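Q: I'd like to go over a predicted model; first the sequence, then the structure.
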Amino acid sequence: MTAPLRILQVNSRFAGGGTDNQTLELTAGLRDLGVQVRLSIPEGTRWLPLARELGVPVHAFPARSSLMQAAIRQWRSVIRAHRIQIIHVHQGRDYWPAIMAARLAACGTRIVITRHLMTRPRRFTRWFLLSMADVVAVSNAVLDVLKQELHGPLSRLHLIYGGIDTAKFHPVRTPAALDFRRQQGWEPDHVVFGVVGAFDLPRGKGQLELLDAACRLRAEFPHARYAIIGQGSMESLLRERITTLGLEQAVRIVPFTEKIATVLSALDVLTHPAVGAEALGLVIWEGMSCGKPVIASRLHGIPEAFVEGEHGFLVPPGDAGALAEAMRALLTDPVRCRRFGEAGRRHIIRHFSREILARQVNELYCGLLTNQ
């Protein structure tokens, strides 16, 4: 009988967001495959209880100014104590501490890095990363950036999409979701469009474009409602725009919540009108897994997330008029709206579930160790 793999997942930020969520999803998926997986995250993060709920060993290191020194010490100790075969890194600032920890442990541990962002690697990283680690891109858009920027053997670049917990993100509108709708003042006949994500200056995730689109639709569709779910430095600007446009009754700003599955279940349509760099937009898959049709920007990795015309619509980034037209198309055709949602759910189950993510990453691990 083959001994289970011994893997350490590391993430030194873990403050909430797509990268942190995918760290949890991968850890849970590997656990379900029988992998001996461990997770290292900083102390004090509000996501620590969620990590402990996974039922895998969690190593929390001090979150202070000497963060990286603490991480290197802990990771080296964990590697030695548990004979870790692969350390898997999810944050850019963790690359070199993980490499240092593996070198200091001197156990032959391999390094795997998942690149979750569209941003270009730093200059030093570009020259040396592929000589020390295998790098996973979460979309073809990210892979293209890495091929252009990194120097080294391209055979160490891999494409593995993220994965969604389809049991958690499901299409049945739960009592909690119904309560959430009531709390927001949404009636059963209201059609709710929602955008989920941080809204930091200067542009956020297209929240301003959603408000402009809502203004265009207000007179024609008084039963439409809009939710901005998240937090960030644009909040005062968004509230000012809501007042200026006269949308106080139609729009709700909802603080970030860890119960995002409940919020998505309460929506009718997920909008993701991103205007900045987007590796993929995992919230799109979460919404689709909940059976929601999607309207999103045709930007970077987003078109890889779903099939236009089968699961939703793609619109030019920053084009509030095009966004409004796509929203109008769903408001006037509830049958298509439902069909998009049902097809999207099936698409996630077939191609982008947590189980598929874990299986593909596990195959990568096995291949690396076989060829070591």
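A: Everything's here; your move.

Q: all contacts plus neighbour counts: C-alpha atoms, from now on.
A: Noted.

Q: I figured His272 was touching Ala198, is that so?
A: No - look at His272 against Ala198 with C-alpha atoms under 8 Å: they stay out of range, at 11.6 Å.

Q: Common neighbours of the two, please.
A: Residues touching both His272 and Ala198 (C-alpha atoms under 8 Å, 6 or more residues apart in numbering): Lys205.

Q: Neighbour count for the two, which is higher?
A: Set His272 next to Ala198 and count neighbours by other C-alpha atoms under 10 Å: His272 wins out with 28 against 21.

Q: From Gly194, how far off is that one?
A: According to C-alpha to C-alpha, to the nearest Å, His272 stands 8 Å off from Gly194.

Q: Same check on His158?
A: 33 Å.

Q: So for these two, which residue has more residues nearby?
A: Between His158 and Gly194, counted using other C-alpha under 10 Å, the more crowded position is Gly194 (27 against 19).

Q: can you pull the contacts of that one?
A: Tyr226, Ala227, Ile228, Ile229, Leu267, Asp268, Val269, Leu270, Thr271.

Q: element containing the second one, please.
A: When secondary structure is defined using DSSP states H and E, the element that contains Ala227 is strand 224-229.

Q: for that strand, packing partners?
A: strand 191-196, strand 251-254 (3 or more C-alpha pairs under 8 Å, 6 or more residues apart in numbering; DSSP states H and E).

Q: List the buried residues in the helix or strand following the first one.
A: Read in the C-terminal direction, the helix or strand following strand 191-196 is helix 207-217, with elements assigned using DSSP H and E. Burial within helix 207-217, assessed by neighbour count using 16 or more other C-alpha atoms under 10 Å, is assigned to Gln207, Leu208, Glu209, Leu210, Leu211, Asp212, Ala213, Ala214, Cys215, Arg216, Leu217.

Q: Take the residues you listed and write them to CSV, including distance to Leu280.
A: Formatted as CSV, the buried residues of helix 207-217 follow (distance: C-alpha to C-alpha, whole Å):
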residue, distance to Leu280
Gln207, 18
Leu208, 20
Glu209, 19
Leu210, 19
Leu211, 23
Asp212, 24
Ala213, 23
Ala214, 25
Cys215, 28
Arg216, 28
Leu217, 28
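
Q: Closest to Arg123 out of those residues?
A: Closest approach to Arg123 among the buried residues of helix 207-217 (C-alpha to C-alpha): Gln207, at 32.7 Å.

Q: Go ahead and confirm the closest one touches Pro273.
A: Yes - the pair Gln207 / Pro273 is scored as a contact, 7.4 Å apart, by C-alpha under 8 Å.

Q: Below is an additional structure, to be compared with the one above:
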Amino acid sequence: MKIFIAESSAAVGGQEWAVLLHAEGLRKRGHDLRLILEPGSPIAEMAGRKGLPVELVTMKRSRYPSAILAFRRLILRERPAILQVNSSCDSWIGALAARLVPCRPKIIRIRHISTPLNNTFATRLLYRRLLDMVIVTGGERTRRALIERDGLAADRVAAFPIGLDVEYFRPAPPDHDLRRELGLPGDRKLVGLISYLRTYKGHGYFIDAAARVLARHPDTTFLIVGEGPEEQAIRARIESGGLTDAVKMLGFRHDLLNVFRSLDLFVIPSVEGDTIPQVLMQALAMGLPVVSTTVGSIPDVVMDGETGYVVPPRDAAALAERIEVLLEDASLRKRMGEQGRALVERVYSIDRMLDELERVYRNVLTSRQSPDR
């Protein structure tokens, strides 16, 4: 099957990694695949290093007309069966370009967030008329929201998590323990948050929870890993709270396996927007207990009391309480970590996700229904 995957993002986060994961997996399964990416973007550089076929198209809003024509030329030349889009810009460009060719590809939007759709004419046009299928990277509760809250047709919405390579993300001793790198005692407890630094990831609540936990557990260090637009605001919050010795920002790391394997537990306090964060799945696969929130489809994988704990979003006190429970009980951390790993192996492997993705492709290609109905 010939497949185009477009991504206009110039950031680096779970969504961009998911695009590469899809591309690599589909290509290994024998599909004729091509990525359409923004020139100079980190994802284009990463795709090149992985040897994935890439077409560079400038997709900034100011360049929409030329981008639409570039997509049209690519579609006419390559005749893909599927055009998979991931962000707003590439969705509009791809959907409009497809309307300018005689035998258009099916347009599938992958939606990596759980926030409501904008209630505008343009958004309704895109989702109800121009797209053939929407896949949300979450569970059934996120899918039902798009149907019941946003009015999408049930037969044109699917939901399943991104999936991951369970052999790559597996428990093991770190090659390089962060305690040694940071000059910390070998018995220091490490609580980590790994994510792109966006407001909806809840870093402020992580810092506030850290302050509460440190009052009773001063032998704990909190780590924030990642980069993004909120970096300076997060640093300022740590400094204003007098927490610079206990809450450390490590920036972007290429050695995420070592980061995960150095941690005692993982926290991702999302306040909105997330479906099932990819990094959360990675933490579970690494055998880490997780403390997160009830946002999106997170409770489908962080099963409260089994693979970790979920608390209401924007509740630093509840977050701190659950972190303390895990810090104080090594056997509970071990049990939850083992159950989280078993869940990912059983339900959320990359192979299972690719099976679901290919099933959606086949259904869309054989369906006589049109988004124009």
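A: Done, it's in. Note that the structure is a prediction, hence the values are computed from the model and not measured.

Q: before we move on, back to that, overlap in contacts of Gln207 and Pro273 of the first structure?
A: With C-alpha under 8 Å, 6+ apart as the test, Gln207 of the first structure and Pro273 both reach Val195.

Q: just the strands in the stretch 251-372 of the first structure please.
A: Counting by DSSP state E, counting those that start in this stretch, the stretch 251-372 of the first structure has these strands, from start to end: 251-254, 269-272, 294-297, 312-315.

Q: Which position in the second structure pairs with Leu48 of the first structure?
A: In the second structure, Leu48 of the first structure lines up with Ala44, judged by TM-score structural alignment.

Q: Excluding sequence neighbours, find me the nearest residue to its match.
A: Leu37 (5.9 Å; C-alpha to C-alpha, 6 or more residues apart in numbering).

Q: gap between the equivalent of Ser289 of the first structure over in the second structure and Ser349 of the second structure?
A: Aligned by TM-score structural alignment, Ser289 of the first structure pairs with Ala285 of the second structure. As judged by C-alpha to C-alpha, Ala285 of the second structure and Ser349 of the second structure stand 9 Å apart.

Q: which one of those two has more residues nearby?
A: Between Ala285 of the second structure and Ser349, counting by other C-alpha under 10 Å, Ala285 is the more crowded of the two (30 against 20).

Q: Name the nearest residue to the more buried one, ignoring sequence neighbours.
A: The shortest distance from Ala285 of the second structure to any non-neighbouring residue, by C-alpha to C-alpha, 6+ apart, is to Arg341 (4.5 Å).

Q: same deal with Gly163 of the second structure?
A: Nearest non-adjacent residue to Gly163 of the second structure (C-alpha to C-alpha, 6+ apart): Ile350, at 4.3 Å.

Q: how near is the counterpart of that neighbour in the first structure to Ile160 of the first structure?
A: Using TM-score structural alignment, the equivalent of Ile350 of the second structure in the first structure is Arg354. With distances taken as C-alpha to C-alpha, Arg354 of the first structure is found 12 Å from Ile160 of the first structure.

Q: Settle it for me: which of the two has more neighbours?
A: The neighbour comparison of Arg354 of the first structure against Ile160 (other C-alpha under 10 Å) goes to Arg354, with 24 against 21.

Q: Show the contacting residues for that one.
A: Shown in contact with Arg354 of the first structure (C-alpha under 8 Å, 6+ apart): Glu25, Leu26, Gly29, Gly162, Gly163, Ile164, Asp165, Thr166.

Q: counterpart of the third one in the second structure?
A: Which is Gly29 of the first structure. Using TM-score structural alignment, Gly29 of the first structure lines up with Gly25 in the second structure.

Q: Apart from its chain neighbours, what residue comes closest to that match?
A: Going by C-alpha to C-alpha, 6+ apart, Gly25 of the second structure has Leu354 as its nearest residue, at 7.1 Å.

Q: now do Arg143 of the second structure
A: Nearest to Arg143 of the second structure is Ala159, by C-alpha to C-alpha, 6+ apart, at 5.7 Å.

Q: Now do the helices in the second structure.
A: Remark: helices assigned in the second structure by DSSP state H are 14-28, 42-49, 64-78, 88-98, 121-125, 140-148, 178-182, 203-216, 231-240, 256-262, 278-285, 316-327, 330-347, 350-366.

Q: I'd like the ones you listed laid out as a markdown table, including distance to Lys2 of the second structure.
A: As requested, these are exported to a markdown table (distance: least, C-alpha to C-alpha, whole Å):
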| stretch | distance to Lys2 of the second structure |
| --- | --- |
| helix 14-28 | 10 |
| helix 42-49 | 18 |
| helix 64-78 | 8 |
| helix 88-98 | 15 |
| helix 121-125 | 26 |
| helix 140-148 | 27 |
| helix 178-182 | 43 |
| helix 203-216 | 40 |
| helix 231-240 | 40 |
| helix 256-262 | 33 |
| helix 278-285 | 26 |
| helix 316-327 | 46 |
| helix 330-347 | 27 |
| helix 350-366 | 11 |
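
Q: Comparing those, which stretch has the densest surroundings?
A: Of all these, helix 278-285 has the most neighbours on average by mean count of other C-alpha atoms under 10 Å, namely a mean of 26.

Q: Tell me the helices and strands packed up against that one.
A: Using 3+ C-alpha pairs under 8 Å, 6+ apart, helix 278-285 of the second structure sits against helix 14-28, strand 290-293, helix 330-347.

Q: quick one, which of these is nearest to Leu152 of the second structure?
A: Across these, Leu152 of the second structure has its closest neighbour in helix 14-28 (22.4 Å, C-alpha to C-alpha).

Q: How about the contacts made by the spatially closest residue to Glu356 of the second structure that is not a sequence neighbour?
A: Nearest non-adjacent residue to Glu356 of the second structure, counting by C-alpha to C-alpha, 6+ apart: Phe160, 7.7 Å away. Phe160 of the second structure makes contact with Ile135, Val136, Thr137, Gly138, Gly139, Glu140, Met353, Glu356 under the criterion C-alpha under 8 Å, 6+ apart.
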